[in-house]
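Undergrad: Predicted model, plus sequence, below.
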Amino acid sequence: MYRASDEVEHEQWLTELADARETLDLGEETEVRAADLFLSSVPDDDRSKRAVLAASLYVATLVTGERRSQGEVASAVGVSRLTVQQRWKDLLETAGLDAPDW
């Protein structure tokens, strides 16, 4: 869980999330889910925040049924596809969500 002050502290990242959502033509529910995931697991290290943001958005697309590829999400956020690939499953499990069974 996160505090309301976390939204203010990480406003820049949430703005980047909103921009990526628009780029990917995703719904608001996906953005809200991604923001919740990001704020619940935001790392202290600034270098890792973009990676967690990308993984959060990817997981949110899976949860809401607005699936986008790891590459599409990575491109929209500005990380490599490998970054998303390496982080999304841990984030999903940490959030207590079930991985899709494709």
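TA: All right, it came through fine. Residues are numbered from 1 along each chain as shown.
Undergrad: From now on I want contacts and neighbour counts done on CA atoms only, so please keep to that.
TA: OK.
Undergrad: Contacts for the lengthiest helix in the chain next, please.
TA: Secondary structure of the chain per DSSP state H: the longest helix is helix 46-64. With contacts defined as Cα atoms under 8 Å, 6 or more residues apart in numbering, helix 46-64 is touched by 13, 17, 29-31, 33-35, 37-38, 41-43, 67-70, 73-74, 77-79, 83-85, 87-88, 91-92, 100.
Undergrad: measure L82 to A76 for me?
TA: Taking Cα to Cα, to the nearest Å as the measure, L82 falls 14 Å from A76.
Undergrad: and what of L97?
TA: 24 Å.
Undergrad: Neighbour count: those two, which is higher?
TA: The residue with more neighbours, out of L97 and A76, is A76; 19 against 12, by other Cα atoms under 10 Å.
Undergrad: this is the comparison structure:
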Amino acid sequence: MYRASDEVANETHLKRLQEAADRLDLGTEARSRATDVFLSNLPDEDRSKQARIAASLYVGALVAGEQRSQGSVAEAVGVSRLSVQQNWKELLEASGLDAPTW
């Protein structure tokens, strides 16, 4: 869970998340999930936030049933695919969400 002050403190990062979600053409549920995952799992260092944004978007899209490739999410955010690959499972579990069955 996160505080309202987390939203204010991370306004710039949330804007980047929404811009990347626009590029990925994600729906409302995926965006909401991604925002919740990001704010509930904020990294301590600013340099880690871009990777966390990408992983949060990937998780949000998966949970909402709007699966996007790790590569397309990484490209939309401007990070490497490896950044998504290394972070998404941890975020999914930390958020108490279940991975979809493929």
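TA: Happy to help now that I have it. From a predicted model like this one, the values you see are computed outputs, not experimental measurements.
Undergrad: Any idea what the TM-score comes out to?
TA: The TM-score (TM-score structural alignment, normalised by the length of the first structure) is 0.96; 102 aligned residues with a Cα RMSD of 0.8 Å.
Undergrad: Find the nearest non-adjacent residue to the residue nearest the centre of the first structure, please.
TA: Among the residues of the first structure, the one closest to the centroid is S56, at 1.9 Å (Cα atoms, centre = their mean). Excluding the flanking residues, the one nearest S56 of the first structure by Cα to Cα, 6 or more residues apart in numbering is A34, at 4.9 Å.
Undergrad: Quick check: which helices or strands does the helix or strand where that neighbour lies pack against?
TA: In the assignment (DSSP states H and E), A34 of the first structure maps to helix 28-41. Here helix 28-41 of the first structure touches helix 11-24, helix 46-64, going by 3 or more Cα pairs under 8 Å, 6 or more residues apart in numbering; DSSP states H and E.
Undergrad: ok, average deviation of the last one from the second structure?
TA: So that's helix 46-64 of the first structure. Here the mean offset of helix 46-64 of the first structure against the second structure after fitting is 0.5 Å, by mean Cα distance after the TM-score superposition for the first structure.
Undergrad: The next helix or strand after that helix: average distance to aligned residues in the second structure?
TA: In the C-terminal direction, the helix or strand that comes right after helix 46-64 of the first structure (DSSP H and E) is helix 70-77. Compared with the second structure after the fit, helix 70-77 of the first structure shows a mean deviation of 0.3 Å (mean Cα distance after the TM-score superposition for the first structure).
Undergrad: Now find how far off-centre the helix or strand just after helix 70-77 of the first structure is within its chain.
TA: Next in sequence after helix 70-77 of the first structure, counting helices and strands by DSSP H and E, comes helix 81-94. With Cα atoms, centre = their mean, to the nearest Å as the basis, helix 81-94 of the first structure stands 10 Å off its chain's centre.
Undergrad: Quick one: work out the angle between helix 81-94 of the first structure and helix 46-64.
TA: Put simply, helix 81-94 of the first structure runs at 70 degrees to helix 46-64, going by axes from the mean of the first three to the mean of the last three Cα atoms, to 10 degrees.
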